[in-house]
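Engineer: coordinates only, sequence not included:
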């Protein structure tokens, strides 16, 4: 904190975005009618699911749209030296070792290089997760590619630097923020499902869940015990940019609707902000089933 105070100086702020269609794709695909799957509760309800495989013959197409917008919010000195960049992109994650910042960390390192910043400089970069509950970097409509973790992060950083160079810098902007806490009811199990869940948990004993049935039986018992959850929503204004912060894994179509309805010129969404309260599929997606629609925390 002392170092941050010592580094205080007059600065300018700005934001811009580019569309990056190459690095995010819908990962939830609709199954063929003769490939409908069974959920953990014994119902044949799985009409869509994540990660079908590349050019799979079991699916007919993606279940929703993609939000390709790659946004950057940046601060620089009055002399034009970069101080910080917050990027935002609707892509779930890449996949990395257990103890890792995933592609978000590699992105920050590559963006610093794109903007000519040395590792020891005070420049700070970060990537925030957009509405990507049903998005991923793999394009399942195309053949599998061999891009590495680092190559992916470098490509996204290159596109973010292109957005950075489009920024119109501002010396002064109005600021605003609003926060609401919502107490929402869980989708709790009925008596039949609760009885099934308790029996399965009793049989499991002290062992960890080993199957989807075990996991969602455990979730059913927990939802019954908790009944409700408190979620925090935030909206932030920086000039004619608005930012929404949501504590869930939100589908891309919801993010696109929020962008369309903002009263401001630009907008982006930060998902899994102030919490991790599970998936929030649009109502129509519940008809397609799959694990992101099953009751859980």
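Structural biologist: Ah, there it is. Owing to the predicted nature of the structure, the values given are computational and were not obtained by experimental measurement. Numbers count the residues shown, from 1 in each chain.
Engineer: Could you use CA atoms for every contact and neighbour count after this?
Structural biologist: Noted.
Engineer: Surely residue 76 touches residue 9?
Structural biologist: No. Contact between residue 76 and residue 9 fails when scored by CA atoms under 8 Å: they sit 9.9 Å apart.
Engineer: Those two - which one has more neighbours?
Structural biologist: Taking other CA atoms under 10 Å, residue 76 and residue 9 do not tie; residue 76 has more neighbours (19 against 9).
Engineer: Count the residues that sit near the residue lying closest to that one once chain neighbours are set aside.
Structural biologist: Using CA to CA, 6 or more residues apart in numbering and skipping residues adjacent in sequence, the residue nearest residue 76 is residue 82, 4.3 Å away. The number of residues packed near residue 82 is 23, by other CA under 10 Å.
Engineer: OK, contacts around residue 82?
Structural biologist: 74-76, 115, 123 (CA atoms under 8 Å, 6 or more residues apart in numbering).
Engineer: which one of these sits closest to residue 190?
Structural biologist: residue 74 (49.3 Å; CA to CA).
Engineer: if I look at that closest one, how far off is residue 84?
Structural biologist: 6 Å (CA to CA, to the nearest Å).
Engineer: How about residue 178, nearest residue that isn't a chain neighbour?
Structural biologist: Residue 178 sits nearest to residue 235 (CA to CA, 6+ apart), 5.4 Å away.
Engineer: Quickly find the element holding that neighbour.
Structural biologist: Applying DSSP states H and E as the criterion places residue 235 in strand 228-238.
Engineer: if we can go back for a sec, the residue nearest to residue 178 contacts residue 241, doesn't it?
Structural biologist: No. Between residue 235 and residue 241 there is no contact under CA under 8 Å: 10.5 Å.
Engineer: Below is an additional structure, to be compared with the one above:
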């Protein structure tokens, strides 16, 4: 009797424990998600960033925006923010994070701030106001008068509007169903670097160049998508991840091809859908096909072609993905300190002579890189080491792994290969900007291209890429992916075929 009592008690406790576990799993709170966007369109006449010299906006094509998605599982909150900007410097990241944390309590390290790298956006840099005030008047003139510079008032607008967008998204969060998936788009993006017959690697050697041997790097055709639906089944917003430089420049101020990604998605799901676009590791990938035998598309047509096809693939993925509850929302951050490469004293002295002689005494390219060498030498006086943030944001079965660089495509593929998640979004130019970060191979004797040259913008040591990859993969392995949602199973067959469909043939 005693043994029977103990056995029954054990069974009862086991049943109660299993029931409690099932109840706990069933009662996992439904994730709450909110979206919002704000306008950050620059004014006509402001600087257009994207090169090492000055250029100015003279027309308008479409608005630039800051777009935010906030995910809350009742325990953790994360914000994923995309800005139609060339890049975002660390000081701006810190200011936005601090103000958001104070205003709507989202932890600073749980906010991801990404720049789409639109080359037709507003003046966020290259040079920040006051950045070279420590240097000589000669260097200050090169920085502020001969280089692309940020506009103080515009930076304030970007900060204000980004804080408003994030906090509105936080306040609008509501119970949502989510899904995730990956599509393939193979016709719009191409690696722009090529091995040449002379043994070096050239960037954009031009179509028809007989000295091209083969591409020097890969592409990543995956279109990663997270979709979010409200309780009525309407798409609220989505996150789209793709690898391609935003250099289509459709004419005037513009979000670049991202504008057409948005137009396609809104055309199917409604004008109120918010798109948060995250560019992947596209430091060496653009829309330009250097192997094509055809003329390049005009800029406007190119923007429509690239954005339209990415948007169409995103729509296909959204229409196909099962929906469910994304239970796990989490974030992790790792800070790296990576030294900058230093030009030799002889290199600096030679650069000073070239700059002082003026562009007319050399070619424009040599003068620009001489100017950049002088600026880098001055920058190293106060910033010999770069602080580099690598961040992991988990949204259910998806992990977003960031770098603050124009990251080469192979490095993004290395992150995907090392991540334990079924879906991984490498996100470049996030939470700061350290310029181009090529693969180590790009710096060897068969390397080359302007991405490998020392400038005030790009200058980290040659091992920086693998260091960031290792940190990103390490963070991903500290997280556990949710199971992906599945469509409900079909009901069991009831031995009763459809009456109309099970009729015998009738000839007369």
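Structural biologist: Sure, I can see it. Worth saying up front: this structure is predicted, and the values here are computed from it rather than measured.
Engineer: Give me the TM-score for this pair.
Structural biologist: Put the two chains on top of each other and the TM-score (TM-score structural alignment, normalised by the length of structure 1) is 0.86; 279 aligned residues with a CA RMSD of 2.3 Å.
Engineer: returning to that earlier point: average distance between the helix or strand just after the strand holding residue 235 of structure 1 and structure 2?
Structural biologist: Sequence order places strand 241-245 as the next helix or strand after strand 228-238 of structure 1, per DSSP H and E. After superposition onto structure 2, strand 241-245 of structure 1 sits on average 1.0 Å from its aligned residues (mean CA distance after the TM-score superposition for structure 1).
Engineer: Give the aligned range of strand 241-245 of structure 1 in structure 2.
Structural biologist: Mapped onto structure 2 using TM-score structural alignment, strand 241-245 of structure 1 covers residues 398-402.
Engineer: Other residues contacting the matching stretch?
Structural biologist: 180, 389-394, 415, 421-430, 472, 476, 481.
Engineer: Give me the subset of these lying in helices.
Structural biologist: 415, 472, 476 (DSSP state H).
Engineer: Residue 286 of structure 2 pairs with which position in structure 1?
Structural biologist: By TM-score structural alignment, residue 286 of structure 2 lines up with residue 136.
Engineer: Tell me the spacing between its match and residue 130 of structure 1.
Structural biologist: 11 Å.
Engineer: More neighbours: these two, which one.
Structural biologist: residue 130 (31 against 22).
Engineer: What segments of structure 1 are helices?
Structural biologist: 2-6, 102-114, 149-164, 191-204, 212-226, 252-261, 283-286.
Engineer: Select, out of those helices, the one closest to residue 23 of structure 1.
Structural biologist: helix 149-164 (7.2 Å).
Engineer: so the closest one matches what in structure 2?
Structural biologist: Using TM-score structural alignment, helix 149-164 of structure 1 pairs with 303-318 in structure 2.
Engineer: superposed on structure 1, where does the matching stretch end up, distance-wise?
Structural biologist: Mean for stretch 303-318 of structure 2 is 1.5 Å (mean CA distance after the TM-score superposition for structure 1).
Engineer: What's residue 453 of structure 2 aligned with over in structure 1?
Structural biologist: By TM-score structural alignment, residue 453 of structure 2 lines up with residue 294.
Engineer: For that match, give its distance to residue 61 of structure 1.
Structural biologist: On the measure of CA to CA, residue 294 of structure 1 and residue 61 of structure 1 end up 21 Å apart.
Engineer: what do you get for residue 176 of structure 1?
Structural biologist: 41 Å.
Engineer: who touches both of residue 136 and residue 130 of structure 1?
Structural biologist: Contacts common to residue 136 of structure 1 and residue 130, judged by CA under 8 Å, 6+ apart, are residue 91.
Engineer: So what's the residue count around the aligned partner of residue 434 of structure 2 in structure 1?
Structural biologist: The pairwise alignment with structure 1 assigns residue 434 of structure 2 to residue 277, based on TM-score structural alignment. Neighbour count of residue 277 of structure 1, defined by other CA under 10 Å: 17.
Engineer: Whichever residue in structure 1 pairs up with residue 185 of structure 2: neighbour count?
Structural biologist: Per TM-score structural alignment, the equivalent position to residue 185 of structure 2 in structure 1 is residue 20. When neighbours are counted by other CA under 10 Å, residue 20 of structure 1 registers 18.
Engineer: which residue sits closest to residue 70 of structure 1, ignoring its sequence neighbours?
Structural biologist: residue 89 (4.9 Å).
Engineer: number of nearby residues for the one you found?
Structural biologist: 27.
Engineer: Looks like it contacts residue 71 (just checking).
Structural biologist: Yes. Residue 89 of structure 1 is within contact range of residue 71, at 6.6 Å (criterion: CA under 8 Å).
Engineer: Residue 142 of structure 2 sits in which helix or strand?
Structural biologist: helix 137-145.
Engineer: circling back: next, the angle from the strand holding residue 235 of structure 1 to helix 212-226.
Structural biologist: 90 degrees (axes from the mean of the first three to the mean of the last three CA atoms, to 10 degrees).
Engineer: Flag every buried residue along strand 228-238 of structure 1.
Structural biologist: Across strand 228-238 of structure 1, burial judged by 16 or more other CA atoms under 10 Å covers 231-234, 236-238.
Engineer: Relative to structure 2, what is the average displacement of it?
Structural biologist: Looks like 1.6 Å for strand 228-238 of structure 1 (mean CA distance after the TM-score superposition for structure 1).
Engineer: Pull the distance from that strand to the chain's centre.
Structural biologist: Counting by CA atoms, centre = their mean, to the nearest Å, strand 228-238 of structure 1 is centred 15 Å from the centre of its parent chain.
Engineer: again with stretch 182-201 of structure 2
Structural biologist: That offset, for stretch 182-201 of structure 2, works out to 19 Å (CA atoms, centre = their mean).
Engineer: In that stretch, which of the residues would be classed as buried?
Structural biologist: Quick answer for stretch 182-201 of structure 2 (16+ other CA under 10 Å): 182-183, 185, 188-196, 200-201.
Engineer: Report back the residue of structure 1 that's furthest from centre.
Structural biologist: residue 203 (35.6 Å; CA atoms, centre = their mean).
Engineer: That one -> structure 2?
Structural biologist: Using TM-score structural alignment, residue 203 of structure 1 pairs with residue 357 in structure 2.
Engineer: What is the longest helix of structure 2 by residue count?
Structural biologist: helix 2-26.
Engineer: List the buried residues in that one.
Structural biologist: Buried, per 16+ other CA under 10 Å, within helix 2-26 of structure 2: nothing.
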